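Enquirer: sequence and predicted structure are below.
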Amino acid sequence: MVAKKILVVDNNDLCLKFMDRELSNLGHEVRTASDALIALDILESYLPDVMFADMVMPVIDGAKLCRIIRGMEKFSHTRLFIVSAIAAEEVIDMKGSGADAYIQKGPYQEMRQELLSALEFKGSGSETVGLPRPPNSKVLYPREVTRELLSIKRHSDIILNRMDEGIIEVNADDRMVYVNPAAGRIIGRPEERLLGQELATIFSERDRKLVRHVLMTRAPETFGQVPLSVNHFLVTLRIFPIDEETPSRLVLLKDITERTNAERALRESEKRYRHVVENVGIGMMVIQDECVQFVNSTVCRFLGAETEDFLSLTDPFEYLHPNDRRRAAEGYRQQTCGDKRTWMDTFRVLSADGHLRWLEATGVYSDWEGRPASIIFFSDVTEGKRVEKEKKSLEEQLHHAQKMESIGTLTSGVAHNFRNILAGVSIDSQLMRLLYPAEQRLQEIVDRIDVSLKRGARLIEDLMHFSHNTHQPNAESINLTDIIKETYRIISSSVDKRMTIRIDVPDFLPIKADQAKMSQVLMNLCTNARDAMESSGCLRIAAQAENGRVMVNVTDTGHGMTRAVQAKCFDPFFTTKELGKGTGLGLSTTYGIIKEIGGDIRLYSMPGKGTTFTISLPLARPDIFSSNTETREVRAGHGECILIVDDDPDILRPLGQFLERLQYDVHMVTGGQEALDRYSDILPDIVLLDRNMPIMDGLTCAGKLLEQDAFAKIILFSGYDQDGPNGLDDEAMACFQKYLTKPFDMVELSTVLAECLTGEPASCANLE
């Protein structure tokens, strides 16, 4: 391959170094830039054959940079490639950017192949599609948060592009890095020809020195009294910082050419003046001796009044908002009685149709019919205020999204540790059930432990659901009657003996839902009912099919709820229980689950009279229902060798004891490297592998095990991922026989082991 001159532009230091190393190793001459401005500086003296530009960069993105370069004749033969990490969420306008093709960011091995393909690319320079994907390339899936933020960005761009005021962003060196269309029209050049240029150069020679001085002082300033010259326009200039931490500043250009011409016309001829002011889109009012002498039609339109209404006013500012009148009168007084000849302010007015409008007022001290007067010009800035408010709202939404992302990360870590704890307790309790089947009192204790374990597991699911705002139900045809009876069995073992529980259900109520989630719904409602009755009372669960719906009533005779509590009971984290006795997630989770499957939930309650929750669910077709009546029993092995890999000894030891009790030959290791070292010695029939371990995680370990033995059978388990197996792509899932989430049921584990080893349903064990 012939050595080429290559320019790489990326604000990500790791990507920059990676591409520099890979391309340099191929013998190419590579130069790098961490942003578009540095790239433009390099291009003043460097003519590359190929340029790679990151799509998303601060200040000037890759698409804009390509448009700038494509507009320069000397770079007409340079190949331009956009490198994008958001190709799954946003369609890149290849034709509009001027780029030849794009490369998707991803694993470095795939990027290395795409870089090679780009260097061999023979397109015509007008290609609008990306390079062909390598055969082993992974499919990109859209990220919801990224897609929502890109939507917000596009919405903001639309607003900025449609504003009448020119908006320019300059960096710390006072070079333009953003120019909206309105500013481009004023300056007379498109954004591509302005980016990277010094701001002061757009002004006339007379004004450049003044603008440079203000920019150098880095103090917010407004040129509202003395207009500046840009191209053929006269503009007011406002400069202010974006925030305290960013050196960049915003520059607002407002075209006041028409207003200035109107003022000049006023001095030349009253007739010409009247013609101008009646047809210009700026309101005008003349106040003399504290009385309104003249208003133009624009002011009348702003306020929905007639000219005569203004001329008869005793207070010239009566049409302003009551809270703004005093400030307007003070500005007028300072102008007429003091040294202040010009003043500017913004006021609120209530138009005749009842809408609040914002008017920017500029008062000029002048003559009217030979006597001093104040001429006030009004501009409707209602839209600008709306945009400002919307921008603030968008910023708050972004902050909220970032906060929820942080909470989600924290919650995932807590859930991982909590699930490991529950897994250890769960294994010990089920081992106890297996070792002492004849001890009735001990079995009752284990039943209570299992109830608490299920509550803990549900709490983890609730926290993950609300912190990540994600839920992927496993909808299937199920018999709701079976779930109600199972809930009755569990709740009966955890209530006071003085409390009565009754169920009234038919044998068959088919619905389509996630079985685990429906169990969670009923447990939440029954647990709340139990807590509401304290030590005595009656809990009744009734269900029936009615008009194509399944109606479920959960009724208690507890203390009931006030209207205020009823209004908030489905809100996340709302609870009336004492600190430490409730999370406030039960009913809100229940509400979300019911709504997700097309159902409805209502409550009826009176203080002292108890509460009834009524659930309405779609009735499923009986012909697609398949009931699972298989008895859940532990399934034994036949001396097969199992290797358990987990860094937590509180899970490793009891799990090993349990499987040894099931007649398996068990070997235990605490890390991925130890598993690799032992594998060839023991050649296990199956590997139980924890996903989240220090030094070498489960996915990495599984890959290395499959390199040793392509036929290795691996079951992956984890207590970290809120999405479980849905968090892995199809290629990764193909490496495993099964994915289990901690704390897992030992009956399920024994069944999974038996079926993975034999390939057929296993027989139940006799472990006496």
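Expert: The structure has been received and is ready for your questions.
Enquirer: CA only for contacts and neighbour counts going forward, please
Expert: Noted.
Enquirer: mind listing the strands for the stretch 651-768 of the chain?
Expert: For the stretch 651-768 of the chain, the strands defined by DSSP state E, counting those that start in this stretch occupy 665-669, 686-690, 714-718, 738-741.
Enquirer: okay, one more to line up with it:
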Amino acid sequence: MIHSEEDVEMNDLRQKIIGLTETSHRKSYYPQLKEQINELSIAMDALQESENKYRTLVENVNIGIIRTEPWEGGRIIQANPALCKMLGFENEDELLNYPVEGIYLHPEDRAELMDKLKQLGKIKDHKIKFKVRDGSTILCSLTLSAQYDSDGNIKFVDGVAEDITEKEQKAEALRQANNKLNLLSSITRHDIVNQVMVLEGYLLLLAEKVKDPEQLELIQRMKGNIRSIDKHIMFTKDYQEIGIHAPEWVNLRAALKDAMVSLDNSLVDIHIESGSYMIFTDPMVRKVFYNLGNNVVKHSRAEHLYITTDEQDDQLLVVFQDDGIGIEDKKRLFKKGSSSSGYGLFLSKEILSITGIGIREIGASGEGARFEIIFPQGQYKSVQ
């Protein structure tokens, strides 16, 4: 029960504020206020759930996550367990407020990264050496992104670090093994070629002395076998080079022109009418283009070869179309050692398959051959 005037005034004020008195014009707003409070409560619960999921993810991933101050002498603000373990610390508390430069093998590297980050706003997959607490070093792939305040200044830096030390060691060991194998293969191939040349020379001398037709026929067959051996040796050289170099973006039109320049265009008119594209492929793609053009010159009896491009169904087709006799038997077309194309088409398919590029022949017999090289989405882009 209210006894004083002051109590009456306070109660009246309270009722007006929350809109509960019958006379208050704010009473009608109470349901809306209640609904807004409920919505806010739901949003807060969702935010808390999202934060819990984020924290669980950060704490359980196998890559290091770090947040630091951006300036020189800045400190580590946050680090997940994976980063602590990576750098030899027991827990986050030991790493917090640790100077950022202290985890770099070369502290000046951090200053260079910050300068670059100020210009770009993000640095992706930068290889950097970190110093572990016990004095050893690790090689990491580091991605950094800048977070800004309302004035556009960097307030802190978020980073993701992956320890790639073992991966790089294995990759280097594999490179060394491949280099040794390639060297052995090259030396062996060179020695075999020399012996084949000597053998061919002896056969030429023998052919000058032999008069019997049957014996001369046998010598000719042996010469054919020698040429076949030489062809196999050259195949091993070409096949050895597949996949040695990393795939790269190649200018399609320039690669086509480079490949066609060594062909005899006195026999076949070559028309390059491709669009302007960059293609992501093995650098040996030029050999693929050469093989396709060379087959037309040697086997098609065509007068014209048209090289065009066509985009359809999120794919880029690079089309080699001639006006020759076409290909009747296509069953062994891309098989190793198929009769007419030798190893060229087999090699071409192998080169393209490294980066998931397809090839097919869909020409009608008697109407010319039509080879289509199929670049999937993401492995080509139009350029001006």
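Expert: Structure received. Being a predicted model, the structure only gives us computed values, none of them experimental.
Enquirer: TM-score for these two?
Expert: Scored by TM-score structural alignment, normalised by the length of structure 2, the superposition of the two chains gives a TM-score of 0.38; 178 aligned residues with a CA RMSD of 4.3 Å.
Enquirer: highest mean neighbour count out of the strands of the stretch 651-768 of structure 1?
Expert: Scoring these by mean neighbour count under mean count of other CA atoms under 10 Å gives strand 686-690 as the most buried, with a mean of 24.
Enquirer: and it, what does it pack against?
Expert: Here strand 686-690 of structure 1 touches strand 641-645, helix 698-708, strand 714-718, going by 3 or more CA pairs under 8 Å, 6 or more residues apart in numbering; DSSP states H and E.
Enquirer: now residue 251 of structure 2, nearest residue through space, not along the chain?
Expert: Nearest residue to residue 251 of structure 2, sequence neighbours excluded (CA to CA, 6 or more residues apart in numbering): residue 278, at 4.6 Å.
Enquirer: so what's the one you found up against?
Expert: Listed by CA atoms under 8 Å, 6 or more residues apart in numbering, the contact set of residue 278 of structure 2 reads 249, 250, 251, 252, 380, 381, 382, 383.
Enquirer: now residue 175 of structure 2
Expert: Listed by CA under 8 Å, 6+ apart, the contact set of residue 175 of structure 2 is empty.
Enquirer: could you say which helix or strand holds it?
Expert: If you go by DSSP states H and E, residue 175 of structure 2 is part of helix 165-209.
Enquirer: go on, residue 225 of structure 2?
Expert: helix 213-240.
Enquirer: in that helix, what counts as buried?
Expert: Neighbour counts using 16 or more other CA atoms under 10 Å place 216, 219, 223, 226, 230, 233, 239 of helix 213-240 of structure 2 among the buried residues.
Enquirer: cool, stretch 448-466 of structure 1 as well?
Expert: 449-450, 453-466.
Enquirer: likewise stretch 221-241 of structure 1?
Expert: Neighbour-count burial for stretch 221-241 of structure 1 [16+ other CA under 10 Å]: 224, 227-230, 233-241.
Enquirer: ok, which pair from those residues is furthest apart?
Expert: 233 and 241 (24.7 Å; CA to CA).
Enquirer: re the thing from before, my guess is the residue nearest to residue 251 of structure 2 is in a helix, correct?
Expert: No - counting by DSSP: H, G, I helix; E, B strand; the rest coil, residue 278 of structure 2 is located in no helix; its state is strand.
Enquirer: roughly how far does it sit from residue 254 of structure 2?
Expert: The gap separating residue 278 of structure 2 from residue 254 of structure 2 is 10 Å, by CA to CA, to the nearest Å.
Enquirer: neighbours around the spatially closest residue to residue 79 of structure 2 that is not a sequence neighbour, how many?
Expert: Using CA to CA, 6+ apart and skipping the chain neighbours, the partner closest in space to residue 79 of structure 2 is residue 66 (4.5 Å). By the measure other CA atoms under 10 Å, the count of residues near residue 66 of structure 2 is 19.
Enquirer: so residue 82 of structure 2, which state does it fall into?
Expert: The three-state label given to residue 82 of structure 2 by three-state DSSP is helix.
Enquirer: and the angle from the longest helix that structure 1 contains to strand 714-718?
Expert: Under DSSP state H, the helix in structure 1 containing the largest number of residues is helix 382-435. If you take axes from the mean of the first three to the mean of the last three CA atoms, to 10 degrees, helix 382-435 of structure 1 sits at 120 degrees to strand 714-718.
Enquirer: which element follows helix 382-435 of structure 1 toward the C-terminus?
Expert: helix 440-468.
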